[in-house]
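> Need coordinates for the below:
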Amino acid sequence: MSEELELQHVIAVLRKRWRLIVTLAIIGALGAYLVSAFLLPPVYASSTQLIVNSKKQDPNAALTYADLQFSLSLIETYKEVLVSPRILQQVIEDGRLPNTVEQLEKKIRVNTVKQSQVISITVEDGHPERAADIANLVARTFQQEVPKIMNVDNVQILAQAEPNFKPVKPRTFLNVVLAALVGLLAGTFGAFLLEALDQTFKNESEVETLLSWPVLGVIGVLDVRRTRRAYPLAGEASLPMDVQPVREHDRILPGSAVKKEERSIEI
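Okay, here's the model as predicted:
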């Protein structure tokens, strides 16, 4: 029974404060959209691919399992070499880029597929053409420097990077959804916080529980403005008794022998 009452209380709070919850969700979603659409600069990405093979002196010789395993064992090493200062500094000098090695490294992602000889290089930049140029320059520089570093010439460019004019960031839809969810959570938290700070009695059962007083009667709350609209030609004295507004000095007490200076409220 207590769990059922608790659930009813939660539903009642949400229904009472739904405007606050919805408002915060809308504000969060709208704010995320405005920031993503007008404040965050677009970021474009381009990718190139390299393949690591075993270099054979005889081009007609068959590739053995040992050759394949040797190539795969070099993949992780090549991933580190690709973003090493030696490669990136050469890329900056050849491309005359206004970046430091650390800044350029943050723009580059190197990915591989398990048990695959293919290395994918993805570069993100604010200009689609420059992203493609940097990706291709990294691939060419790596291909040229590998024989000097590893004493093996087994890297070939599999696919050139092309400019992609569709931005990959910011992800406006995802940002809007996440901001709306945060707004919903904040609104829900605020609703229950306001409810916890509200020290008024909500119903007669709370009076009985907290004060241990029996409830003798309940006075309904009347909407005076709505009552006046329902009886536009009638004064307060001529209104039906069940709709006349209860004033501060009125007392609903048997015997009516209560002094006016008494300000206590009796139930």
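
> Could you use CA atoms for every contact and neighbour count after this?
Fine.

> surely Val81 meets Ile87?
Yes: between Val81 and Ile87 there is a contact under CA atoms under 8 Å: 7.3 Å.

> Comparing the two, which shows the higher neighbour count?
Ile87 (22 against 18; other CA atoms under 10 Å).

> residues contacting that one?
Val81, Val138, Thr141, Phe142, Glu145 (CA atoms under 8 Å, 6 or more residues apart in numbering).

> Return the member of these nearest to Met241.
Nearest to Met241 among the contacts of Ile87 is Val138, at 89.2 Å by CA to CA.

> How many residues are close by the closest residue to that closest one other than its chain neighbours?
Of all residues not flanking Val138 in the chain, Val91 sits nearest, at 6.1 Å (CA to CA, 6 or more residues apart in numbering). Per other CA under 10 Å, the neighbour tally for Val91 reads 23.

> one more to line up against the first:
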Amino acid sequence: MDNLELRYYLRPLLKWWWFWVVATGLAAASGYLYTKSQPLVYRSNSTIMIGSAITDPNPNNNSIFLSQQLARTYADIATRDNVRLATMMALGISSLPSYSVAVVPNTQLIEISVDARNPELAYGVANELVNQLILQSPAGQERQGRQEFVTQQLAKLEQSILVTEQEISKNQAQLLDILNARQIADKQKEIATLEDKLATLQTNYTDMLASTQRGAVNTIQVIEKASIPTRPVDTNLLFNVALAAIVGLVLAAGGAYLIEYMDDSINTSDDVRIRLGINTLTAVPKMSDTKSAVLTGSVPIFNSKLIMLSNPKSSVAEAYRVLRTNLQFASIDHRMQMLLVTSPEMGDGKSITTANLAAALAHAGNRIIVVDADLHRPTQH
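Predicted structure coming up:
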């Protein structure tokens, strides 16, 4: 693509620059007003975890995989009608605000986000959705409470086991420094008692761990409770304005190209080359007198239009000299004897062009005869 074709295809944008500038500005203003007119939305988030891998000191791949599968299942359940209806009944509302439930990739975590115009409503719905999911789990709300109690007891047993092990280690170290046989026997008896206590604690811990759901896969734990939001969600003002401006610019540019595509008139030398496939010889600037004045004869045409004589140093006269030169180059192979100047309509300027071209050729030393073939309204003689 040469420079001429590039200029031709860019011409609609340059010609209609005011159109797409105005359209872009109006679209950006519309985007701004629309965004500002939207009500404020508050978002409350809650995060839950399926399974207890995070609290299990030795989690295995199977339990983690099953927890991830269950997380996707619970995320789907959270959007079902039974959970939605139970949440509305618990809160005493007739409809729920919009909310989303998503599984954090490659984890057992589920994030619940609730958007509402009322921050307290968003907070309440987020917490109640979590509560309803817990009720849907095998543990349920009642068993979940027992789970918390057993977890506390397990923590106490772990602490007792740790203290007992430390006491045994301490007594064994003291035994090395005792020389009296009676004291050695007493210390060994004390160590044996502590070891029996440790064995009992470990047995109790193992039994309680086996009877509890700690380490179970199909349980729900609240990782992050919902809170009352204090700030509204970002309205994306800049993004919306920029998007509206881009859409307005694209539509305006498309409209400019459509207008130019529908316009089949020829206005420039570029149009001649692109549409007709021929080169122009010259482009003559417009003169001051109007077409209607020339047609009616109210303006003496040769007093104002014969630029080659009245103003030979003007740009218009130079254009006719360029026309003369190009015609001479075009007729190098065969000498130019006769020229026919015509146009589609009356008043297009063929008489003016003929007269000035004749003057330009005469200035170059040629003998010229001008014949006006318009027998109805001749202007040359």
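
> Superposed, what's their TM-score?
Superposed pair, TM-score by TM-score structural alignment, normalised by the length of structure 1: 0.72. Supporting alignment: 236 aligned residues with a CA RMSD of 3.6 Å.

> Show me the subset of the contacts of Ile87 of structure 1 that structure 2 keeps too.
Checking the contacts of Ile87 of structure 1 against structure 2 (both residues aligned by TM-score structural alignment, their matches' CA atoms under 8 Å), the contacts still present are Val81, Val138, Thr141, Phe142.

> any idea what the first one aligns with in structure 2?
Meaning Val81 of structure 1. Using TM-score structural alignment, the partner of Val81 of structure 1 in structure 2 is Ile77.

> rewinding a little: now the contacts of Ile87 of structure 1 in TSV, with distance to Thr200 of structure 1?
Listed next are these as TSV, based on distance: CA to CA, whole Å:
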residue	distance to Thr200 of structure 1
Val81	69
Val138	69
Thr141	74
Phe142	73
Glu145	77
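
> Turn these into JSON lines, including secondary structure.
Conversion of those to JSON lines gives the following (DSSP: H, G, I helix; E, B strand; the rest coil):
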{"residue": "Val81", "secondary structure": "helix"}
{"residue": "Val138", "secondary structure": "helix"}
{"residue": "Thr141", "secondary structure": "helix"}
{"residue": "Phe142", "secondary structure": "helix"}
{"residue": "Glu145", "secondary structure": "helix"}
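
> Which single one of these is nearest to Lys107 of structure 1?
Looking across those and measuring by CA to CA, the closest to Lys107 of structure 1 is Val138, at 11.6 Å.

> List the residues that contact the closest one.
By CA under 8 Å, 6+ apart, the residues touching Val138 of structure 1 are Leu82, Ile87, Leu88, Val91.

> Quickly name whichever of the kept ones among the contacts of Ile87 of structure 1 is closest to Arg171 of structure 1.
Arg171 of structure 1 has its nearest neighbour among the kept ones among the contacts of Ile87 of structure 1 in Val138, at 26.6 Å by CA to CA.

> so how far is Asp2 of structure 2 from the corresponding residue of structure 2 for the closest one?
Matched to structure 2 by TM-score structural alignment, Val138 of structure 1 sits across from Leu129. Using CA to CA, to the nearest Å, Leu129 of structure 2 is found at 65 Å from Asp2 of structure 2.

> Ok, Ile307 of structure 2 next?
Taking CA to CA, one finds Ile307 of structure 2 at 35 Å from Asp2 of structure 2.

> How about Ile93 of structure 2?
Counting by CA to CA, the gap from Ile93 of structure 2 to Asp2 of structure 2 is 69 Å.

> ranges for the helices of structure 1?
Counting by DSSP state H, one finds helices in structure 1 at the ranges 2-16, 18-34, 65-82, 85-95, 101-107, 128-150, 172-197, 204-211, 224-230.

> for those, which one ends up most surrounded?
Ranked by mean neighbour count under mean count of other CA atoms under 10 Å, those are led by helix 128-150, which reaches a mean of 20.
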